[in-house]
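give the three-dimensional model of this entry:
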Amino acid sequence: MTKPTGPTTPATPAPAGRPDPSARPRRVLVVCKGNICRSPAAAALLAARSPDRPEVRSAATTSWHLGEPADPLMVQTMARIGYDLSGHRAALLTAELVDWADELIAVDTETTRAVRRLAGPARTVHQLSDQGIFDPWGGPPDDFARTVREIEAALGPHHRPAPA
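Model (predicted):
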């Protein structure tokens, strides 16, 4: 039996300083305006519903609520369906977070534009829903329940976004 001849192609290592994406969970960043209502709820639901169990974070396009917990009404609404947002603290969207993420998801058109400005033209930004997710901030409990229903509908029962 003859051995193959010619050059072999060694595996290409990941760029220095970045882990090989195939050796870790997919990283998803969900973004909204304040990071106290929509994006933390969407991040929790996405992390639980995606079959590949991605690492999911959330962030805000504004610093209005930086470091604050999720809105108490969103914490209550999500707790009623089995999700704990009590440890959430609002974070600001940064270039470092954009670089961390394999996939960028925004909750509405305004947020999509803001993420695209920071991410640049080489990155794809997915909008969670064509019509946008309703912002319940400052509203009654029913508004928060509506927002969660919209996020659930946008994610669907077996949601797995296309790779960015």
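
C-alpha only now, for contacts and for neighbours.
Noted.

ok, now which ones touch residue 88?
40, 69, 70 (C-alpha atoms under 8 Å, 6 or more residues apart in numbering).

next up, for comparison:
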Amino acid sequence: MFYNRGKGEDTLQRILFVCTGNTCRSPMAEAILKSKSLPGMEVKSAGIYAATGSEASSHAKTVLGNNAIPHNHRSSLLTTAEVEWADLILTMTSSHKYAIQQQYPNAIMKVFTLKEFTGEKFNHDVVDPYGGNLPIYEETFRELDQLIDKAIEKLKP
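The predicted structure is shown next:
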């Protein structure tokens, strides 16, 4: 699959999740995928407008903890280094995708919304739970978990 780098020990699939502030959706997606302990996969997350060093939101941490998913997150701003590192960049919204494609034209072919990548035909945005209550975060978590399971199926050789 084109998301793999090649032969030998560098056959890792490097997945980068991107959202706005890197405190809610993308850190949850990163933690969910990491928790699946898939061999040969590295996962990171970043935000288009992230303040570097912030913790994940308290509700995001609660939801991950309630689902027994380990997490230790500090937000990071999306940079050229992360874009070049990634084999596949999965964004939470179409606007994130387009912003990355405009700023990093060399990455156009490896940037998709998570929903687009998993085959959703309409509404490619994962709702932002930021500022919402715990049930909204739980709903976002469930949606991300289902989408990531679909993405894993697509990534299998």
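
give me the TM-score for this pair.
Here the superposed chains carry a TM-score of 0.80, computed using TM-score structural alignment, normalised by the length of the second structure; 142 aligned residues with a C-alpha RMSD of 2.2 Å.

what about the second structure, which of the contacts of residue 88 of the first structure hold up?
Counting by both residues aligned by TM-score structural alignment, their matches' C-alpha atoms under 8 Å, those that remain in contact in the second structure are 40, 69, 70.

who wins for most neighbours among these?
residue 40 (30 neighbours; other C-alpha atoms under 10 Å).

can you find the partner of it in the second structure?
Superposed on the second structure with TM-score structural alignment, residue 40 of the first structure falls opposite residue 27.

could you dump the contacts of residue 88 of the first structure to TSV with secondary structure and distance to residue 87 of the first structure?
Shown next, in TSV, are these (DSSP: H, G, I helix; E, B strand; the rest coil; distance: C-alpha to C-alpha, whole Å):
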residue	secondary structure	distance to residue 87 of the first structure
40	helix	10
69	strand	7
70	coil	8
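
out of these, which is nearest to residue 81 of the first structure?
Comparing these against residue 81 of the first structure with C-alpha to C-alpha picks out residue 40 as the nearest, at 14.3 Å.

quick check: which element contains residue 115 of the first structure?
Assigned by DSSP states H and E, residue 115 of the first structure falls within helix 109-119.

counterpart of the very next helix or strand once past that helix in the second structure, which residues?
Next along the chain after helix 109-119 of the first structure, taking DSSP H and E as the criterion, comes strand 125-127. Alignment of strand 125-127 of the first structure against the second structure: residues 111-113, by TM-score structural alignment.

that'll do, ta.
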